[in-house]
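K.L.:
My questions concern the predicted model and sequence given below.
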Amino acid sequence: MKFSIRPADNIIALEGRFTYADHDLFRGVLDHLGRPGRGRPVFDLSQLTFMDSAGLGMLLLARETAEANGADLILRGAAGPVLRLLTASRFETIFAVET
């Protein structure tokens, strides 16, 4: 997985495959979310081609981190297998999911 952060609009874009192997890299995302005063974070998943259950777990960690700073997290642009996984996992009940 690759990620980029656009601080001006608080968008975190994920690209490629999001799996357990990315947990160390994902700490950079959590560090960004852990800074207060960032506003409502948006995860852009439009370039994500695959996500496993560990990726789901990392999104839950991101949600907890954002909520600790008083912000709700948005998941945006998921498609194909990633959207099917989010739907099957009922993530729309705990996240704002925008397709």
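P.N.:
That came in fine, so what should we check first?
K.L.:
contacts and neighbour counts: CA atoms only from here.
P.N.:
Fine.
K.L.:
now L85, nearest residue through space, not along the chain?
P.N.:
M51 (7.7 Å; C-alpha to C-alpha, 6 or more residues apart in numbering).
K.L.:
Against D44, how distant is the one you found?
P.N.:
13 Å (C-alpha to C-alpha, to the nearest Å).
K.L.:
Also L85?
P.N.:
16 Å.
K.L.:
for the chain, what's the longest strand?
P.N.:
strand 42-51 (DSSP state E).
K.L.:
now the angle between strand 42-51 and the next helix or strand after it, please.
P.N.:
Toward the C-terminal end, the helix or strand that comes next after strand 42-51 (DSSP states H and E) is helix 53-68. Orientation check (axes from the mean of the first three to the mean of the last three C-alpha atoms, to 10 degrees): helix 53-68 against strand 42-51 gives 170 degrees.
K.L.:
A further structure is provided below for comparison with the first:
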Amino acid sequence: SPVSSFSSNQYDITILIWKDPKLGNWWMSFGDDALVGYWPAELFNHLTDHATMVEWGGEVVNTRPDGLHTSTQMGSGHFAEDGFGKSSYFRNLEIVDSDNTLT
């Protein structure tokens, strides 16, 4: 699939994460039909009933004592106030309620 470029064309992806109401596993899909996999219910002691918040993120850690590491492809390094096409963004974020309905 195409990749967004700084201050140029921007492309979206669809990621869906949901909880299987019968087994309690948390599943992830990418795009329209690509099932990525799941996190077993046993990993999430506090999510047996429901989640209280939704977060998405990442972290870059440099474990080398001399401070040198490979370049990291995580975001553009620009903040939202720099405008569309220059920073990453979310849109059309939806969550599933306790009845398994998108809200």
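P.N.:
That came through, no problem. Given the structure is predicted, the values throughout are model-derived calculations rather than measurements.
K.L.:
Tell me how the two chains score on TM-score.
P.N.:
The TM-score (TM-score structural alignment, normalised by the length of the first structure) is 0.25; 48 aligned residues with a C-alpha RMSD of 5.0 Å.
K.L.:
Which one's more surrounded, L85 and D44 of the first structure?
P.N.:
D44 (22 against 18; other C-alpha atoms under 10 Å).
K.L.:
OK, contacts around the residue nearest to that one when sequence neighbours are not counted?
P.N.:
Using C-alpha to C-alpha, 6+ apart and skipping the chain neighbours, the partner closest in space to D44 of the first structure is A13 (4.5 Å). Counting by C-alpha atoms under 8 Å, 6 or more residues apart in numbering, A13 of the first structure touches 3-5, 43-47.
K.L.:
Quick one: classify A13 of the first structure as helix, strand or coil.
P.N.:
strand (DSSP: H, G, I helix; E, B strand; the rest coil).
K.L.:
Distance of it relative to L48 of the first structure?
P.N.:
Taking C-alpha to C-alpha, one finds A13 of the first structure at 9 Å from L48 of the first structure.
K.L.:
cool, and E64 of the first structure?
P.N.:
21 Å.
K.L.:
So these two - more neighbours on which side?
P.N.:
Applying other C-alpha under 10 Å to E64 of the first structure and L48 shows that L48 carries more neighbours, namely 23 against 18.
K.L.:
looking at it, the more buried one is touching I12, isn't it?
P.N.:
No - using C-alpha atoms under 8 Å, L48 of the first structure makes no contact with I12, being 11.9 Å away.
K.L.:
Nothing else from me, thank you.
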